[in-house]
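Q: Sequence and predicted structure are below.
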Amino acid sequence: MAERKNGIECFQTGFLYFWVYSALGWIYEVFLEVVVYRWGFSNRGFLFGPYLPVYGFGALLILACLRPLSRRSLRVGKVNVMPVVVFLAVVALTTVVELITSYLLEWTTGGWLWDYTRYSIQWQGRICLSASLRFGVGGMIILYGLQPLLEKGMTRLGKKWRQVLFAVLFVLFIVDCVSRVLR
């Protein structure tokens, strides 16, 4: 039987999902930088810790907006085309998140952390088709693969350990955010 959670427990679990996806986003970015592009290592984040909050927010947004849709069926003849619809929705949603994030970072810091001007299909160096399609693939992995596994893991972790893990990671995240603002 599934655990029933109150508002605080939902927030704690949601933050843990946010943190996992933020950390996975950081790993993805560092992998691209070190292995794919061979530029060498640099902390890809706005914050000190090994996480990129834009990935966490994007993942939670994907889950909130598209998970119900991903569980439905839309058939054209005998073929379920809902995964294609969900993929396109993930691409659109994550592209908007990336665009908004670039403007927020520019407004708060004077610039943003990526530059797509070298890509053939891009807009203002802020968004590009290549990255949007990769985010689409990532969103599908989240919806259909990672999130179900994370939910099982959170259940197995138990309420007490979730609370401890939340407390430690939340304090570290808040300290990181505050120290960034004070720099």
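A: Yep, it's here.
Q: contacts, neighbours, all on C-alpha from now
A: Fine.
Q: where do the helices sit along the protein?
A: 7-31, 53-70, 82-109, 129-141, 147-157, 159-182 (DSSP state H).
Q: Could you export those helices to TSV, including columns for distance to Phe41 and mean neighbour count?
A: Listed next are the helices of the chain as TSV, based on distance: least, C-alpha to C-alpha, whole Å; neighbours: other C-alpha atoms under 10 Å:
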stretch	distance to Phe41	mean neighbour count
helix 7-31	7	18
helix 53-70	19	19
helix 82-109	22	17
helix 129-141	20	18
helix 147-157	28	13
helix 159-182	20	13
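Q: any idea how far the residue nearest to the spatial centre of the chain is from Glu33?
A: Per C-alpha atoms, centre = their mean, the C-alpha nearest to the average position across the chain is that of Tyr55, at 2.5 Å. Here the criterion is C-alpha to C-alpha, to the nearest Å. By it, Tyr55 lies 16 Å from Glu33.
Q: Put this next to the first one:
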Amino acid sequence: MWTREMFGTDVYHLISAFIIYSMIGWLVESIYMSFCNKKITNRGFGRGPFCPIYGFGGVVGYLILHPLSDHLIGLYLAGAVLATTFEYLVGRLMLKIFGEVWWDYNEKPCNYQGIICLESTIAWGFYAIIIITFLHSRILELVDRCNAQWGIMACRIILLLATIDYVTKLMKIFHVSLKEKKERLMDAYHSFRARWY
């Protein structure tokens, strides 16, 4: 699976880049919000240093935008529009699922529904330039410096920990206890068994 080619690169490099972007995004946003709030602020959904919206944004953004690497103005504009659209769609999805968005731009000038704002759109364009012209190649170099077996093991461990972290948080949000989950699984098992045995 890890060596399978997708979008001109292998799954190992894509997943590694996703993890690194998720962690860099968490770090940058947590530092920025800590500065704004004048106290240490964890901007991740869970407890760990992981924001998958930045992982998806970084990897998908690179895959879509890298053909524009020699056209900085086009890259800036496309990056700003693509990331703002992605942010808006994620915000609307969060509203539908959770009833709230985990960021609030209502105090920012030129915002739309508190989900997107001009300040972030401007920043997304610069992030696109940084990622496409500089950061992505450095991330791939870093991944290549590591032994692939150790790198794959690290990816598995990080994704497992992030999954546990997020599932635990979602269970708290939706008020699902482990006992209830076990009871539901047992009921489903007994129902399945009664049908087939």
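A: That came in fine, so what should we check first? The structure presented is a predicted model; accordingly, all values stated were derived computationally and were not measured.
Q: care to give me the TM-score?
A: TM-score for the superposed chains, counting by TM-score structural alignment, normalised by the length of the first structure: 0.85, backed by 169 aligned residues with a C-alpha RMSD of 1.9 Å.
Q: mind listing what the closest residue to the residue nearest to the centre of the first structure other than its chain neighbours touches?
A: Excluding its sequence neighbours, the residue lying closest to Tyr55 of the first structure (C-alpha to C-alpha, 6 or more residues apart in numbering) is Ser22, at 4.9 Å. Residues near Ser22 of the first structure by C-alpha atoms under 8 Å, 6 or more residues apart in numbering: 51-57.
Q: Format the helices of the first structure as a markdown table; extra columns: distance to Trp39 of the first structure.
A: Output for the helices of the first structure, formatted as a markdown table (distance: least, C-alpha to C-alpha, whole Å):
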| stretch | distance to Trp39 of the first structure |
| --- | --- |
| helix 7-31 | 10 |
| helix 53-70 | 21 |
| helix 82-109 | 22 |
| helix 129-141 | 18 |
| helix 147-157 | 31 |
| helix 159-182 | 25 |
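Q: looking at those helices, which is closest to Asn43 of the first structure?
A: helix 7-31 (7.5 Å; C-alpha to C-alpha).
Q: Distance from that closest one to the middle of the chain?
A: Here helix 7-31 of the first structure is found 7 Å from its chain centre; the criterion is C-alpha atoms, centre = their mean, to the nearest Å.
Q: That helix relative to helix 147-157, how many degrees between them?
A: 130 degrees (axes from the mean of the first three to the mean of the last three C-alpha atoms, to 10 degrees).
Q: And the helices of the first structure: which comes nearest Tyr37 of the first structure?
A: helix 7-31 (8.7 Å).
Q: sorry, back to before: enumerate every residue touching the residue nearest to the centre of the first structure.
A: If you count contacts by C-alpha under 8 Å, 6+ apart, Tyr55 of the first structure has them with 18, 21-22, 24-25.
Q: circling back to that earlier point, which one of the contacts of Ser22 of the first structure is nearest Glu106 of the first structure?
A: Using C-alpha to C-alpha, the contacts of Ser22 of the first structure come closest to Glu106 of the first structure at Val54, 14.3 Å.
Q: Counterpart of the closest one over in the second structure?
A: Matched by TM-score structural alignment, Val54 of the first structure corresponds to Ile53 in the second structure.
Q: Can you tell me the closest non-neighbouring residue to its match?
A: Once flanking residues are discounted, Ile53 of the second structure sits nearest to Ser22: 6.9 Å by C-alpha to C-alpha, 6+ apart.
Q: What is the aligned counterpart of that neighbour in the first structure?
A: Ser22 of the second structure maps onto Ser22 in the first structure, by TM-score structural alignment.
Q: before we move on, what about Trp124 of the second structure?
A: When the first structure is aligned by TM-score structural alignment, Trp124 of the second structure is paired with Phe135.
Q: Kindly report the same for Gln149 of the second structure.
A: Checking TM-score structural alignment: Gln149 of the second structure goes with Lys160.
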